[in-house]
Every structure is written in structure tokens, then in C-alpha cells.
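Colleague: This is the structure alone, sequence omitted:
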């Protein structure tokens, strides 16, 4: 926005707190290199645009804002003479790289002193070399510290998740190894029993019937529904009685396998009718091997499927093979985080998913959002001390996507609620928390995604609410 040129008065500049210590020569240079303009209400500049000017308010009202989603949220409003805005970091980053960190607008007709960014940078370095040197060190040191702190927090989270993932992977892997070893024994026994049957007094049509029963039995195993312990015990007793009545020794050892496969006395009646009493025991034991091998193969399949799911969840969580900024499915991110944290959550915490599956995918930094979900869920689980309900809800809140994570813990004390997003603030015992998780989460949501992070808490109901814009562009600067 351009304004109406006005005279530059060095005496007026000397009354401003920024320039009151300058010499006559320096004030004259400001008027020579700068300019004064009168502006009508409206925007001076917008966030993200190249920072070309340094503005100092002489008269009027200036409003500074930051972009959150599609809106400019007011940060400060001032009518004080001498307040400044614009390219005041040009001397650090260099005017060719500087961008406005927010937006500025005038709320009423206003008069401003303006210096081009290049001139401002030169004057700062000429007049305040030591101050600029110190400010540069502070600026870049703060940036570096923030990167190191963020990386450290991610490594701590990764270490915790890796331990949980290792435990989660170990269980199905060990189950698959045990089932494979047992399967080898059962197959060897089945081969032996098949040899015995082949040498026995079975007619061809009897063997064909028996093979047909074997095929139907294998199909039945895959369809078996789980039973309660009481139901299973009753059925085992009934099958054991049937086997004893038909002269099959140690029937109580065979009965649990048949019950687990969903087979009952009616199935045994079919076997008895097909082979006759004299060869019934051999046929039943052969079919027992069939059932055992099917059950073991089901166990191996379940275990390897679980391993595959965990690996997929880890891949989804880490986002190692994906672009940093992309269109993401929020439910996939939440589910992968819950899977990665399942070992830490424990059996005493009930997980409730209240997902609105009609929500659109949104542009985001998925890997960093997963870090946010990890921090919030980990805090919720710690607060509940292993017992309670964790609810993860998604919804559309006007034009924003809402993710709400709720726990039934003791709540956040009202006296510290305003401090929980401060760096290094933690309520955990020494050595158990860094105090950085929520601070980093706030920067990722607010600074990088232009969203909002809010907490509501009473004993038994703590809710962290994250709102994200459904449309966005990559952030210009790191969180």
C-alpha cells in the first residue's frame, strides 16, 4: 500500500524512543535515506511477503496479526508513537531473504516513518555493530537450540516407542516360532498315522469318505467362533464322554482340540458312521492331527499378520517413505500412533474411537502431527496411571478438522493450566519428563499448521482439542 509523501522532520524523529540517542548527523541520514508517508486505513503488508520496509508509527493506530488458517488473528494493537514493525530482522537474515513474520494494517489514518530494508540493515550494522553481533548470536543460537531441543524430544519419544514396539513384535514372533515347531511335530505324526491307515482294513470308499470329512473339518476350523470358558468346559466334557463310550483311550486329551475347532458330538457321529467301530480310533486320531495343524497354521497366520500390521503402523507413524508435506488421512495417523503406543497404554486402559469417517483428508506434516498425538496420548496414559478410558474423537468444527483426545485422569490443576504449554514445564517426577512435549506440540499445531491447541479439564475429564485447517500451504519456517 502506498501513502501520501510528507516532510521528514529530524526534530520529530528525535522525540521517538528509537532515535532519541542519535546525533544530528544520524538523524539527518534517517531523513535523507528514509521517508514519511500518510496512509489511509488498510493493510501495510501481509505475512509471508518479502520484507522490504521498516515502519515506525508517528501518528495513528497499527494492528499486528498472525495468520491462523484462512484468518488473520490480531496479536497486538498500538497507538504509541515510535512503535515499529516490518523488516526489523533484515540485519540478521539479510534483506534479500527476509519475509514479514506477520501482517500489519492501519486501523485509522496514520503517519509513518519508513526505511527500506537494505538501508535499515546497513544503518544497524554501521551504528550498532556490537549490538548486531550479539543479536545475531541470539537469533541463530535460539534457532539452533530449538532444532536440537526438537530433535532430542523426538529421540526420547522414539526410544520409548521403540521399546514398546520391540515388545509388541516379540509376542507374535515368539508365538509364530512356537506354532511352527509344534506344526512340524504334528505333520510328522500325521504322516505316520496316514501310513497306518493306508496299511489298515479301510475300503476305498471308506477312505474317500474319510478324506471328504477331513476337508470339511479343515473348513470348519477356519469358521470356529470363540467360546466362553464355561461353554468350552461343558463341550469338552461331552466330547470326552463320547470318546470314552466308543473305546478311544485318553479322550480327555483329544476333546479340547476338537472343541477349539468348533467340532461336536454330531461331527464324531459322522466319522463313526463312515469308518466303523473297528477303525474309529485310528480315524479320530488322524483327524485330530488335521485339526491341530489347521489350528497351528491359523496361529501362525494371525501372528505374522500382527507383525505385518505393526510394521505398517511403524512405517505410517514414521512417514519415512513420504513427503514431509502432503495430504493426509487423520484417522490413519491416529491409528498408527495408538498402535505404536499400545504396549505403553496397557490392558487397563480402554480405547474408544469416535471417528467421523466422512472427514476429508487435509494437507499437513504427518510425521510431526504423529509427534503431537504421541505427546498428548502419552500424557493422558500417564495421568490415568494404567486405569481408565482414552477417547479419541474426530469431527468437523465449522471449517476446521477437530481432533479431541480425552482421558479420565485426575485432571489438570487450574493453577497450572496456563503453563502446561510453556517449555520445560512438567508435573512429572524428575527424570520422567522433559517438559518439552506440549510446548513442541503447540508450535507444530499453531506455528506450522496455523491451527489451535486448547485444553479443558475437570477431574475425570481432560480434553485436549486440536483444530486444523482443511486447506493450507507449507509453512515458510520451521516450527
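Modeller: Looks like it arrived, so ask away. Just so it is clear, the structure is predicted and the values come from calculations on it, not from any experiment.
Colleague: alpha carbons only for contacts and neighbour counts from here, please
Modeller: OK.
Colleague: Next SSE downstream of whatever helix or strand residue 188 lives in?
Modeller: Using DSSP states H and E, the secondary-structure element containing residue 188 is helix 129-199. On the C-terminal side of helix 129-199, the closest following helix or strand by DSSP H and E is helix 204-223.
Colleague: got another, please set it beside the one above:
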């Protein structure tokens, strides 16, 4: 770097940024500013450093870049005389953090007019009071609106997920309630029929054999396989006929339960020999109640297990009772998100998982990654209103862990693809989207995890690829 004499007011007026200033204002800038030269390839300032100067290009070519997952990605390049960069928000003072948002490099030998940040702030605040108020209002108003709408977007997403989770929980919960009520009736019937059997008509040995029959019936019911429709009908007819022949009332009502439990004519013949013909009717009903009770307990167990899994998925999705940053398995996070979104994924959309289970856990903010998965999955589903396939793939690519979401929807037009990560930009009808889902996802992946998110699209195939550092990171912020 080399510094030369100050520019004259006449030289400053040749720059489009200063051409409308008064002579006094140009004199003030000429006195306080300086010129600096940077060799080709030299760094003028680095991303994240304190923003101490305002730079105006006098000659040469420059490039702006940002760090994405450890790599410098060039975002702009120009040789236009008079372009500016650096401490462009100095006029906001201490109300915002004054740091350079990107890195500025000299592509060729370059010369700059450099003004200290405090002097630039003073000039804007003193010379352009109305513009200052407009700029402040625009900056803070946009930031406040962004925060409010972002919060609203999160609340709407939470409400949608809560509604879906409530719906998913309601089904097994209602099934458990119904099964419990039916089980109560069956247990009451079992007590009543057992009292009729054991009122002195059977001795201890016969009662013991009856209990053995009960245990065998329960075991058969637990291991019975579902029969084809015709075979099941034949088994029910055979059991019903046998019951009618042996004087058991309403055999047609008992036969389906016995046949479904794998209890056929040979087994019933053995039971009749154990308890005798006189006690056969109450015995068969008692055994039917027993089998019904076992099946109902199986329904309750299944329903409660489903509820437990849903609650576990909700905890995994929200990362409750976990540190904000932790070592996570992305597959567990994706599966939890899919579970939470079951109610939002129509039956016409098939979800295909192609996971590389050898991928290592990574340090990440689990709850925020779940928000990324949510946004990408919901967008993919919305792009396939008539149905289609959502394919989720994971693999490792050098030092990156890659998660890819591919849908067979309508695609993203090429003319709007560069804008999809902009705040408030949405292709959905008014009132159906805030345009913050992909912006939030981008900031979580790029700013929070030092990763990258890429998109490619054509009709019938849209791919969103999330790249995350696969190794340990010293700092995620």
C-alpha cells in the first residue's frame, strides 16, 4: 500500500458521487481524504474487520467476495471509476455494528480515494439531513419489518406444525380411548362369565385346565396371522357351525373373533372336553372376552407407542432440552421433520430417502437446521400440487456433508432463480407467502453454519442442495 497527496476539489468533482457538491464541501473532502494505491491481488479490507474507512475507486479493477464454507466466493467485479465501498453505514453510528460485510481486493493495480469513517459519517449527517432521515428510516424500518415478518413467519410455521401434530396425535389418542372403553366392557364380561363357570360347577383341576386354555387362546391370538378374505370366511363358517351344533347361542357373533385368533374346531373340541357341554357356552364367551381383551390391549399399546414416537419426533424437531449447538445426525433431524410434516404432505406425494448412513455427526444448531428442512420440504410439496416425488439424498463431498432435496414439480423460471433467496421475494399469490422461508434458510446455512445452499431447476426437476462442513469447526456463530 502507498499513500499520495490529497486530491484537489476539481479532481473530486470528476467522480459521480461528488459532482453535485458545493465548492466548500469539496474543499472539506479534499482536506480530510487521501489517496491510496494497492497492488494487483492486494486486500484492501477483509470481511468482518472494523469498518474504519470509506473507499472510492479512482483507477484499476476491484472484486468483492464473501466467505462461504471456508472459500472466498466472488460476488462482484468492476473497473468503473467512482464506485464506492467500505464503511457505507458509518452514518448510523453505534446503533449498528460497524464491520465490513465483505472482502475488497484489487484485481489490478488500483488507486482509491479514502475517507475515514467518522468523517464520512459527519458529512452525510451534516450535509444531507433529509436524506439521512430517509436512509435511517429505510434501514431501521426494513430491519424492524424483517424481524416482525420473520417472527410472524416462524409463528405461522409453528401453528401449522402444531395443527399437524395435533391431528397426528388425535388419531392414536382417540383409538386408545375407544379401545380402553371396550376393554373395560370385556373385563366386566370376563368377571361375570367366570363367576358363572366357577360357581361350584367346576372343581379345582378343571379350573386349572380352563386357565391353561385361556393362556393358550391368548398366545394363539398374539401370534395369529391375518387370513385371506375367503379363508377367513371359511374359518368363521366352520367355527360358527360348530358352535351352533353344540348349543352355544349367537355363535355367528363369536365366530369372527375366535377365527381371527386362530382358534378353530379342534381347539374348541378340546375345550368342550375340558369343561363339559353344560359349561361350554359361558366358557366360550369368557374365552372370547379374553381374546378381545388381548387384542384391545394390543391396540392400546400400538396407539401409545405412536403417541410416544410423535412426541419424540416433536422433541427432536424442536431440540428441546438440548444445547443450541451440538453434534447432530442430519438423518435424525430430517426424519423428525418429515414426521412433523406428515399432515402437510399429501398422499399423492411420494417421499424417497437415499441416505448415506456412513456420514458422521456434525456440529450444528439442530433446531435451526430443522427449520431449513421444513422450508425446503414445504416448498417442494407446494411445487407438486398434482402429486409427484420428493427425493432426499445425503452424501459426502470432500470436506462437505451434502443434503439434497429434489422434487418433480413445475420448476423455477430461470429469470427469477437469482432472486429466490432475497428477503420478501415470493412466487406465491398474495397472502400465501412472505418470501422469508428461503432467505431464513440461506442465513441459517451460510451465516450460521458457514455452509452453502445451491439450487438448480428445470420443469420436472428442482434440486436444492445444502452443503455443511463435515468436520469439527472451531467456531459456529
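Modeller: Sure, I can see it. The structure displayed is predicted, hence computed values, not measured ones.
Colleague: Tell me what angle the helix holding residue 188 of the first structure forms with helix 204-223.
Modeller: Here helix 129-199 of the first structure runs at 160 degrees with respect to helix 204-223, directions being taken by axes from the mean of the first three to the mean of the last three Cα atoms, to 10 degrees.
Colleague: Helix 129-199 of the first structure vs the second structure, mean deviation?
Modeller: Relative to the second structure, and after both are superposed, helix 129-199 of the first structure has an average distance of 1.6 Å to its aligned residues, where the measure is mean Cα distance after the TM-score superposition for the first structure.
Colleague: Packing partners of the host helix or strand of residue 290 of the second structure?
Modeller: Assignment of secondary structure by DSSP H and E places residue 290 of the second structure within helix 280-318. Using 3 or more Cα pairs under 8 Å, 6 or more residues apart in numbering; DSSP states H and E, the elements in contact with helix 280-318 of the second structure are helix 129-197, helix 204-223, helix 251-260, helix 265-275, helix 330-340, helix 366-382.
Colleague: looking at the ones you listed, which is closest to residue 360 of the second structure?
Modeller: Evaluated over these, closeness to residue 360 of the second structure peaks at helix 330-340, with 9.0 Å, by Cα to Cα.
Colleague: The helix or strand just after the closest one packs against which elements?
Modeller: Stepping forward along the backbone from helix 330-340 of the second structure, the first helix or strand reached (DSSP H and E) is strand 349-354. Other elements packing on strand 349-354 of the second structure under the criterion 3+ Cα pairs under 8 Å, 6+ apart are strand 388-397.
Colleague: And the strand it packs on, how far out from the chain middle?
Modeller: Computed by Cα atoms, centre = their mean, to the nearest Å, the separation of strand 388-397 of the second structure from the middle of its chain amounts to 14 Å.
Colleague: If you compare the directions of the helix holding residue 290 of the second structure and helix 204-223, what angle comes out?
Modeller: Relative orientation of helix 280-318 of the second structure with respect to helix 204-223: 40 degrees, computed using the same axes, to 10 degrees.
Colleague: buried residues in helix 280-318 of the second structure?
Modeller: Of the residues in helix 280-318 of the second structure, those scored as buried under the neighbour-count criterion (16 or more other Cα atoms under 10 Å) are 280-297, 299-300, 303-304, 306-307, 310, 313-314, 316-318.
Colleague: which helices and strands sit right next to whichever helix or strand comes after that helix?
Modeller: Toward the C-terminal end, the helix or strand that comes next after helix 280-318 of the second structure (DSSP H and E) is strand 326-328. Taking 3+ Cα pairs under 8 Å, 6+ apart as the contact definition, the neighbouring helices and strands of strand 326-328 of the second structure are strand 362-364.
Colleague: what does the strand it packs on contact?
Modeller: Where contact means Cα atoms under 8 Å, 6 or more residues apart in numbering, the residues beyond strand 362-364 of the second structure that reach it are 325-330, 449, 469-473, 476.
Colleague: what are the ranges of the helices in the stretch 1-150 of the second structure?
Modeller: With DSSP state H, counting those that start in this stretch as the definition, the stretch 1-150 of the second structure shows helices at residue ranges 9-13, 23-32, 117-127, 129-197.
Colleague: Throw those into a markdown table and include distance to residue 50 of the second structure and mean neighbour count, thanks.
Modeller: What follows is the helices of the stretch 1-150 of the second structure, written out as a markdown table (distance: least, Cα to Cα, whole Å; neighbours: other Cα atoms under 10 Å):
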| stretch | distance to residue 50 of the second structure | mean neighbour count |
| --- | --- | --- |
| helix 9-13 | 26 | 17 |
| helix 23-32 | 20 | 16 |
| helix 117-127 | 10 | 17 |
| helix 129-197 | 20 | 15 |
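Colleague: Residues in contact with stretch 161-174 of the second structure: which ones?
Modeller: Stretch 161-174 of the second structure is touched from outside by 303, 304, 306, 307, 310, 340, 341, 342, 343, 344, with contacts defined as Cα under 8 Å, 6+ apart.
Colleague: at 7 Å what do you get?
Modeller: Contacts to stretch 161-174 of the second structure, defined as Cα atoms under 7 Å, 6 or more residues apart in numbering, come from residues 303, 304, 306, 307, 340, 341, 343.
Colleague: same check, this time on stretch 229-237 of the second structure
Modeller: The contact list for stretch 229-237 of the second structure, computed with Cα under 7 Å, 6+ apart, reads 255, 256, 259.
Colleague: And it against the first structure, how far off on average?
Modeller: Mean deviation for stretch 229-237 of the second structure: 3.9 Å (mean Cα distance after the TM-score superposition for the first structure).
Colleague: tell me which residues in that stretch are buried?
Modeller: The neighbour-count criterion (16+ other Cα under 10 Å) identifies 232, 235, 236, 237 as the buried residues of stretch 229-237 of the second structure.
Colleague: repeat for stretch 430-440 of the first structure
Modeller: Taking 16+ other Cα under 10 Å as the neighbour-count basis, stretch 430-440 of the first structure is seen to contain the buried residues 433, 434, 435, 436, 437, 438, 439, 440.
Colleague: From those residues, pick the one nearest residue 355 of the first structure.
Modeller: Distance ranking of those against residue 355 of the first structure, using Cα to Cα, places residue 438 first at 23.4 Å.
Colleague: The closest one is in contact with residue 421, isn't it?
Modeller: Yes. Applying Cα atoms under 7 Å, one finds residue 438 of the first structure in contact with residue 421, separated by 5.2 Å.
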